[in-house]
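okay, sequence plus prediction incoming.
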Amino acid sequence: MGANTSSKSPPFDENEDVTFDHFEILRAIGKGSFGKVCVVQKNDTKKMYAMKYMNKQKCVERNEVRNVFKELQIMQGLEHPFLVNLWYSFQDEEDMFMVVDLLLGGDLRYHLQQNVRFQEGTVKLFICELVLALDYLQSRHIIHRDIKPDNILLDEHGHVHITDFNIATMLTKEIQVTTIAGTKPYMAPEMFNSTKPTGYSFAVDWWSLGITAYELLRTRRPYHIRSNTSTNEIAHVFKTATVMYPAAWSTDMVSLIKKKGRLNCDPTFELEEMILESKPLHKKKKRLAKKEKDTSKSNSSQACHLQKHLEMLQRDFIVFNREKVRHHHNDIQTITLAKSRGAYKEDNQNNNL
């Protein structure tokens, strides 16, 4: 897979829409329930990115289209050094694509599984960077709702970046957030109210950060909660459990938690893409061309219903290009600066008169 390219594309025009053809596919590095991630290189700039691609039909069948659109809507409005930032989004007949920052240091879950023991100073640095990222999200009215080691990536310099905004939500004055969403062992107590749904706010992300920091230091979480633990059991754990803090930890670290190179990924992703995947990404162009030539559409009601949803997805998908946004922003700044200089010059001339 590593030696294949998506296509031999012509020279890139900055006014042209970015598509799959503008990238060289290098290798697969991750897999989700209906999406996969690969390393790509943009043909014109030679910059490296991570490309997440999600099968449209699977998204429709699993009722996930709304979440994908919500994630795109949120990510196109964000840019921060400790987030995984969105650069481009586009689609083709089969898939939706999100091209984001490439972080080669692996996620923190990977390092925990490799029995890495993080020093307290390192965890303090992680916490500081994550606090800046969460503070930024809060300023943009965003609750991430899934802060955990799996969703924190390291770059080649050892800095952390928050990824995966799939279940993030925007907090507004009009609508109270009550939906139970997240990964149970990292979810805050207020999300498990068994009597009636109560609204929660940004504090749930700070709780998740505290659980994550504890786990990084001790390689296990402070509460014995699993993904299959019932809501009532979780409520009981929070009422009865005593959190243990090792004597070796500094008082500052305990106080804080109480308030709230090489490619580091599993190589089986690449092997699976090459050997087991029925629709490998690097053969997409040939596959789509053949599909367009050969396909005879089914007239069944189920097929028509699916096709209708796929057409709606095609129509409503959010196309994004951060380079264009930056160019537009720079153009506006240049025009504004020129106007202000002109006004200043005219004012000086009037003063001289």
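All right, it came through fine.

from now on I want contacts and neighbour counts done on CA atoms only, so please keep to that.
Noted.

what about the strands in this structure?
23-31, 35-42, 48-55, 86-91, 95-101, 142-143, 152-154, 160-162, 169-170, 320-321 (DSSP state E).

what's the closest of those to Leu288?
For the strands of the chain, proximity to Leu288 was assessed by Cα to Cα; strand 95-101 is nearest, at 11.0 Å.

could you say what helices and strands that closest one packs with?
Applying 3 or more Cα pairs under 8 Å, 6 or more residues apart in numbering; DSSP states H and E, one finds that strand 95-101 contacts strand 48-55, strand 86-91.

tell me the contacts of the residue lying closest to Glu323 once chain neighbours are set aside?
Spatial nearest neighbour of Glu323, chain neighbours left out: Trp87 (7.3 Å); criterion: Cα to Cα, 6 or more residues apart in numbering. Taking Cα atoms under 8 Å, 6 or more residues apart in numbering, we find Trp87 in contact with Met98, Val99, Val100, Asp101, Phe320, Asn321, Arg322, Glu323.

can you do 10 Å?
49-51, 75-76, 79, 98-101, 320-325 (Cα atoms under 10 Å, 6 or more residues apart in numbering).

please apply the same query to His161.
80-85, 101, 103, 107, 126, 129-130, 133, 151-155.

here's the one I want to compare it with:
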Amino acid sequence: VTFDHFEILRAIGKGSFGKVCVVQKTDTKKMYAMKYMNKQKCVERNEVRNVLKELQIMQGLEHPFLVNLWYSFQDEEDMFMVVDLLLGGDLRYHLQQNVRFQEGAVKLFICELGLALDYLQSRHIIHRSARLQSQACCLSGHVHITDFNIATTLTKDSPVTTIAGTKPYMAPEMFSSTKPTSYSFAVDWWSLGVTAYELLRSRRPFPVRSSAAPGDIARLLRTAAVPFPAAWAPGMVALLRKLLKLNPQKRFSQLKDIQSFPYLSDVNWDAVLQKRITPEFIPMKGRLNCDPAFELEEMILESKPLHKKKKRLAKKEKDTSRSNSSQASHLQKHLEMLQRDFIVFNREKARPHHDTIQETVTESGGPHREDNQNSSL
């Protein structure tokens, strides 16, 4: 599978060195999101290792509440990742559009994201980026974890100590004021508590700024009291308190913790996993649930727009002139290493008889079908 197998429809998002487009595979007519990352920018910003690690992690994952990788490939300019398309928009976007999430919607989000975190935990993966921008909805309203750019694998032999993530969503144990402290899966459950609180209140539980120093954040988290509005359901407040425990040993940090909690005792977990629960929040259909400026930027401001790639690469092949400077030679060496180390992936070839999302069969129900939903947890 190559770039030529897809039709580019429109741009829907961007990162520091990559962008995301809606694409259609020309033979199957299936729609996907295509993330493309400029190789030279990745090398210059020392991001190659993160990109390759993200690819390696995503190849081994498939779950109903993750954005799943379908294809990865490269050309001279870019690396491409083709993933599930979620047209419902990320949760940050909806908060910015003044959506007010009700308790029932957030309760289902907690369950769906809890199942996703449990799956990642079973694969020894810490996500470390569980923020609202990394949680996106399909058009049916089910939430999915996206963005594995800073995810890491935890093993007994290699403890994780790196400070990585978006500071307002990072757990206290990641901000050691003296020396690096190892942390575990509990950091993702803390982030779940922060995002659930923010969805309910449109503000975060702690006034942590992204520019704050780690030591200052550690002191703030130790001393700040989280305000819970009196109108909130006592069960939801109690659950959030468990997710926002400063001590990771006392924090809810496994699926069984929330499954056994009284507030969630009425949840049919098989139905949640099979997406048979109708979400209370359903994104508006017939509109683009993202910033429309991305499309304008790609067409007008981007120096190497994707829709002109074929002409550009054809012209580049004819141009045999090369720079002999040592800087260009150094860059070329790194680009050649990236070309060699890049991981090509095709999920259809890896598992040819599999549907778009894995069918999950449990004792109490059959495989997931979107049109077989009921309205209660």
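Okay, I see it. Everything quoted here is computed from the prediction, not taken from an experiment.

mind checking how far the residue nearest to the spatial centre of structure 2 is from Thr26 of structure 2?
Centroid check for structure 2 by Cα atoms, centre = their mean gives Thr146 as the closest residue, at 1.7 Å. Between Thr146 of structure 2 and Thr26 of structure 2 the computed distance is 25 Å (Cα to Cα, to the nearest Å).

what lines up with Gln307 of structure 1 in structure 2?
Using TM-score structural alignment, the equivalent of Gln307 of structure 1 in structure 2 is Gln332.

report the contact partners of that match.
Per Cα under 10 Å, 6+ apart, neighbours of Gln332 of structure 2: Gln40, Val43, Ser326, Leu338.

just the buried members of these?
The neighbour-count test (16 or more other Cα atoms under 10 Å) applied to the contacts of Gln332 of structure 2 identifies Gln40, Val43, Leu338 as buried.

so which of those residues are in helices?
Per DSSP state H, helices hold the following members of those: Gln40, Val43, Leu338.

of those residues, closest to Lys309 of structure 2?
Gln40 (15.4 Å).

what do we get in structure 1 for that closest one?
By TM-score structural alignment, Gln40 of structure 2 lines up with Gln57.

okay, now Phe175 of structure 2: neighbour count?
23 (other Cα atoms under 10 Å).

would you map the helices across the stretch 251-377 of structure 2?
Counting by DSSP state H, counting those that start in this stretch, the segments of the stretch 251-377 of structure 2 that form helices are 255-259, 269-273, 293-296, 309-318, 326-341, 347-350.

against structure 1, where does the second one fall?
Residues of structure 1 aligning with helix 269-273 of structure 2 are absent, taking TM-score structural alignment as the criterion.

just checking, what packs against that helix?
Here helix 269-273 of structure 2 touches helix 103-122, going by 3 or more Cα pairs under 10 Å, 6 or more residues apart in numbering; DSSP states H and E.

quick one: the helix it packs on to structure 1 mean distance?
Superposing on structure 1 and averaging over aligned pairs (mean Cα distance after the TM-score superposition for structure 1), helix 103-122 of structure 2 comes out at 0.3 Å.

where in structure 1 does that helix fall?
Going by TM-score structural alignment: helix 103-122 of structure 2 matches residues 120-139.

what's the farthest-apart pair in the contacts of Gln332 of structure 2?
Ser326 and Leu338 (18.5 Å).

Ala218 of structure 2 and Met174 touch, don't they?
Yes. Between Ala218 of structure 2 and Met174 there is a contact at 8.6 Å, judged by Cα atoms under 10 Å.

for burial, what's the neighbour tally of the residue mapped onto Leu281 of structure 1 from structure 2?
Matched to structure 2 by TM-score structural alignment, Leu281 of structure 1 sits across from Leu306. Here the number of neighbours of Leu306 of structure 2 (other Cα under 10 Å) works out to 19.

against Ala11 of structure 2, how distant is Leu306 of structure 2?
On the measure of Cα to Cα, Leu306 of structure 2 and Ala11 of structure 2 end up 9 Å apart.

give me the common contacts of the two.
Lys19, Cys21, Glu298, Met299.

ok, now which ones touch the third one?
Which is Glu298 of structure 2. Arg10, Ala11, Ile12, Gly13, Lys14, Lys19, Cys21, Lys304, Pro305, Leu306, His307.

re the thing from before, so which of the helices of the stretch 251-377 of structure 2 comes closest to His124 of structure 2?
Once the helices of the stretch 251-377 of structure 2 are compared by Cα to Cα, helix 255-259 is nearest, at 14.3 Å.
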